[in-house]
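Asks: Coordinates only, no sequence provided:
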């Protein structure tokens, strides 16, 4: 393994805390792009440069540069948005973007198709809406996600407050963001420090998430730092701590892999920030900075050992973690329809296919939520499964919300199959530069065909976790799907099977590099067996393991627990 720093590490080292020459590139009228090095730094500011791959070849024939544009991602801890923010974000989408609003698998918004000239105005519009994009991408702690609880108890609200505290604590301190995007004063004679990240930030991206049992709607074991809130008798006692989760891998390279987080202990709320900072700074100091494919926390832990990491963590923070507290998950995914909170307010969970909020001939989802925003007095909450909760609705306002939901086609949750309600997919083509196959655009077509199969076997209501991605990097957490399709090439996917319904078991490869006919025939056979031989309330992934369609998982496929207590 090389000891030479990767190119990006060198770029970060000379970037002057993420400035590079981004500002000069934005002002260059000759091209719609910025330089490769600046594009790498731009991610720390919450944006990616992309181009429309559907027309890339045609533009090349015309001797034109690619149709460059930018994706912008907001940092919205816990996915909480006010109606005023929603209206501002919708204005941004209508004024500057090509693809409406899109809810991501990390509980935030992405805007696609922003041309270079509109990038700075878009960033300023997000800032004016009392939000930010800094650290939504890049080698830093990104968007902190947390469970969306329609009941919104006081303790769930307290968990949201800790989500915000974690997000605020790990915001980069560089003034580059304000200088470049918000016309902040440039201070050249004062030293600038990043007390948590250091001059070169983290070796790779870092993700945190908080789950509240019994629902694992954030896939807590997919996080670099996963926290399980322990609530007893209405009191938040603290958090079980899991480290080293991660979904990214590479086709044909067994040295890269998805990994579930390992439970290492319990921490009371007042010690949470110290533990989180200890984990982050250990990864900062010991993560692989030579080969980025091995730079995530999961590889640091597996290379050095879980016991080593835990002992180093406790030495760094100055206290020992308590034994893991008992907890139980019973479901993944989101709840739909109305539910009532302990304060008497109501919360409406809406299904948003692949998180795509835009208008077409069949429905006007983007306009519908805009109209709701004009009269809504509560909040909106985005989910990690790309759905939407209209939260804090008074009893007297429910009928008006229901009318708008029906008028604009937002009532799809009332008539979707079990597999459609539990599917997520990544953006993939045409904008993602890593995509090998279709995902978001293919999902509706595939789901219709899968639903037809499920209907023939009487399984249309069976909840089945389906994940589709255009590549193996894992943005839609495919390795935790009971059924997962991971893109290999246009029209071809690896079929993975056998994760459980609660996010505590990874799936495995069942068929490699297959096209739709084999995907459908394979699943049709398995659906038939499931319909005939499943046990009461047995989920599809558990059935595949019990019936030995796939081998029982090894220890590597389950969370490792140290010092567990019941």
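Replies: Now that the structure is in, tell me what you want to look at. This is a predicted model, so every value here is computed, not measured.

Asks: Please make it C-alpha for all contacts and neighbour counts, starting now.
Replies: Fine.

Asks: surely residue 269 meets residue 237?
Replies: Yes. Counting by C-alpha atoms under 8 Å, residue 237 is a contact partner of residue 269 at 7.1 Å.

Asks: Show me where the stretch 1-150 of the chain has its strands.
Replies: Per DSSP state E, counting those that start in this stretch, the stretch 1-150 of the chain carries strands over the ranges 47-51, 68-73, 80-81, 101-103, 109-114, 145-146.

Asks: Same list (those strands) but as TSV, adding mean neighbour count and distance to residue 229.
Replies: As requested, these are exported to TSV (neighbours: other C-alpha atoms under 10 Å; distance: least, C-alpha to C-alpha, whole Å):
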stretch	mean neighbour count	distance to residue 229
strand 47-51	24	31
strand 68-73	24	27
strand 80-81	19	18
strand 101-103	24	25
strand 109-114	24	25
strand 145-146	32	10
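
Asks: Please tabulate the ones you listed in TSV and include distance to residue 360 as additional columns.
Replies: TSV is the format used below for the strands of the stretch 1-150 of the chain (distance: least, C-alpha to C-alpha, whole Å):
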stretch	distance to residue 360
strand 47-51	23
strand 68-73	21
strand 80-81	24
strand 101-103	13
strand 109-114	17
strand 145-146	30
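
Asks: Work out which residue lies at the spatial centre of this protein.
Replies: The centre of the chain sits closest to residue 106, judged by C-alpha atoms, centre = their mean, with a distance of 2.6 Å.

Asks: Burial check on the residue nearest to it when sequence neighbours are not counted, number of neighbours?
Replies: Residue nearest to residue 106 in three dimensions, not counting chain neighbours: residue 384, with 5.0 Å by C-alpha to C-alpha, 6 or more residues apart in numbering. The number of residues packed near residue 384 is 26, by other C-alpha atoms under 10 Å.

Asks: Use this one as the comparison:
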């Protein structure tokens, strides 16, 4: 392995704890962009420089600069949002972004279309809402996910509290964020005064993702994460401790079999009071052991593949100062959301709404989702919870307030009557804004689902829950490799089709058909739907049937992911 540091490591080291020349770049009015080095540093501040790829050809012909704008992502541990915060964020979307709010797969919001001249005003408005974007992107611990509704039970409340505690504990300490975006006073002595006790000057080798799950629901997809805490409950329903999982991750690169998605290993068990220190120990081992020469090999999953789980556990325990216990039994029953009304232990009610691909916007002549949620926020006395499946929970509704909420939901088209496939669908943004997208995702998946719904209805499967996920590139932001049906962009209008991921998110899928378009996808799935309808066993999920029926081989973890058995994959990546 090369000892030469990657370019990003040099940028971080020379950045003055994430300052770079961002402040100077904001005042440069001749361009809507920032320097190439600053494009890497600004990720740590929670944003990416993008451009509208739909406009590229026309602007190129006119010899104009690309239509640059920024995507800004918030840090919201566990997806908590008060009504006042919702109203403020809605106002930002209408004043500075593209008049949409997008719920991400990490329980937070992101804005699209914020031009450089509006960046500081946007960031200051976010700060006024008592929120921030620090560490929402970049080579640090990102937004920490938690079991969706902390008011469902005492265990859920404890899980959310842990997610927030971990998020705060692992937050970068640099004052660069406040200096650059909020006009904070630079500390005496400048960058040399900064101490990052956990991260150091070069932070982590790559991004790092943490979640807290409460069985039987795995809506946070714990096996897709670098680090996970699975709550183990005692007889009284209290959290006795957490199983600790490590080494999950979704990203890969087409044609490079040394890159692969991986499900996490269950490493051990810890007491509740040790969880934050376990998180610090795991992060610090990855900081010191992770690959800083090759960014495609820099995630924790590769560290564990290279070093072995036993060696990694031993080092975590050494830094923790105590051994982890043996993992305890647990079981998940799915990784989707529970839609509709549910009741909490405290007598309050919670309404989970389906938001297709997480995009809140007003459609002329159609649903007015952004306006509808704004109207609800104006009267709601509880809280909002964003889910890892891109949906929203109107939480803590007093029973007497439920009819008014229901009326607003119906009035603004928020009560979508979705099929079993659609309500379990998830897509990344992809085109036109993501610079990595090879194919459509958010804009295409609804129409693909509509075509598949016709066949499912013909086979009597319209209401069956089947998980389908799509990404415009192989980086896996919508976690497609854990879906029962996964589609990963290969090129314009072309996708790799993966099948067999477990309904509860515990098993990886398998490449079934490579480089296929819309008609091929529909044609490949229709006979599988037919067979499932006729020959499934009671309670058997679609993916489990495909494996039992010999249509798809069960995937083992790690590099074996690329060993395809799909009958339609003539050019499978070996």
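Replies: Received it, and whenever you're ready, just let me know what you need. Keep in mind that what you see is a predicted model, and the values were worked out from it rather than measured.

Asks: picking that back up, tell me which residue of structure 2 lines up with the residue nearest to residue 106 of structure 1.
Replies: Under the alignment (TM-score structural alignment), residue 384 of structure 1 pairs with residue 388 in structure 2.

Asks: Out of the strands of the stretch 1-150 of structure 1, flag the one nearest residue 363 of structure 1.
Replies: The closest of these to residue 363 of structure 1 is strand 101-103. By C-alpha to C-alpha, the value is 14.5 Å.

Asks: Please report the distance of residue 199 of structure 1 from residue 15 of structure 1.
Replies: Separation of residue 199 of structure 1 from residue 15 of structure 1 (C-alpha to C-alpha, to the nearest Å): 9 Å.

Asks: what's the answer for residue 528 of structure 1, then?
Replies: Counting by C-alpha to C-alpha - residue 528 of structure 1 and residue 15 of structure 1 are separated by 57 Å.

Asks: Residue 4 of structure 1 too?
Replies: Using C-alpha to C-alpha, residue 4 of structure 1 is found at 18 Å from residue 15 of structure 1.

Asks: the more surrounded of those two?
Replies: Counted by other C-alpha under 10 Å, residue 4 of structure 1 and residue 15 do not tie: residue 15 has more neighbours, with 18 against 11.

Asks: what's near enough to touch the more buried one?
Replies: Contacts for residue 15 of structure 1 (C-alpha atoms under 8 Å, 6 or more residues apart in numbering) come out as residue 41.

Asks: And for residue 19 of structure 1?
Replies: Contacts of residue 19 of structure 1 (C-alpha under 8 Å, 6+ apart): 41, 176, 180.

Asks: quick one: which of those residues has the most company?
Replies: Going by other C-alpha under 10 Å, residue 41 tops the contacts of residue 19 of structure 1 with 26 neighbours.

Asks: just checking, that residue touches residue 18?
Replies: Yes. When contacts are counted by C-alpha under 8 Å, residue 41 of structure 1 is listed as touching residue 18 (5.8 Å).

Asks: just the helices in the stretch 201-350 of structure 1 please.
Replies: 272-286, 297-304, 306-317 (DSSP state H, counting those that start in this stretch).

Asks: Is it possible to get a markdown table of those helices that adds mean neighbour count?
Replies: Converted to a markdown table, these look like this (neighbours: other C-alpha atoms under 10 Å):
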| stretch | mean neighbour count |
| --- | --- |
| helix 272-286 | 20 |
| helix 297-304 | 19 |
| helix 306-317 | 16 |
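
Asks: So which of those helices is nearest residue 547 of structure 1?
Replies: helix 297-304 (31.0 Å).

Asks: For the closest one, name the packing helices and strands.
Replies: The helices and strands touching helix 297-304 of structure 1, judged by 3 or more C-alpha pairs under 8 Å, 6 or more residues apart in numbering; DSSP states H and E, are helix 272-286.

Asks: Superpose on structure 2 and give me the mean offset of the helix it packs on.
Replies: Average distance, helix 272-286 of structure 1 versus aligned residues of structure 2 after superposition (mean C-alpha distance after the TM-score superposition for structure 1): 0.5 Å.

Asks: so how far is that helix off the chain centroid?
Replies: 21 Å (C-alpha atoms, centre = their mean, to the nearest Å).

Asks: So which bit of structure 2 is it matched to?
Replies: Going by TM-score structural alignment: helix 272-286 of structure 1 matches residues 275-289.

Asks: So what touches the matching stretch?
Replies: 162, 165-166, 169-170, 198-199, 203-205, 227, 242, 270, 300, 303, 312, 315-317, 319-320.

Asks: check contacts around residue 100 of structure 2.
Replies: 93-94, 111-112, 359-362, 370.

Asks: Please pick the buried ones from these.
Replies: By neighbour count, with 16 or more other C-alpha atoms under 10 Å, the contacts of residue 100 of structure 2 hold 93, 111-112, 359-362, 370 as buried.

Asks: matching residues in structure 1 for stretch 449-462 of structure 2?
Replies: So stretch 449-462 of structure 2 is aligned with residues 447-460, judged by TM-score structural alignment.

Asks: what's the answer for stretch 197-204 of structure 2, then?
Replies: Going by TM-score structural alignment: stretch 197-204 of structure 2 matches residues 195-202.

Asks: coming back round to it: now, the buried ones among the contacts of residue 100 of structure 2 that are in helices?
Replies: Within those, residues falling in helices by DSSP state H are 93, 370.

Asks: Mind putting the buried ones among the contacts of residue 100 of structure 2 into a markdown table with distance to residue 278 of structure 2?
Replies: Shown next, in a markdown table, are these (distance: C-alpha to C-alpha, whole Å):
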| residue | distance to residue 278 of structure 2 |
| --- | --- |
| 93 | 38 |
| 111 | 33 |
| 112 | 35 |
| 359 | 35 |
| 360 | 37 |
| 361 | 40 |
| 362 | 44 |
| 370 | 40 |
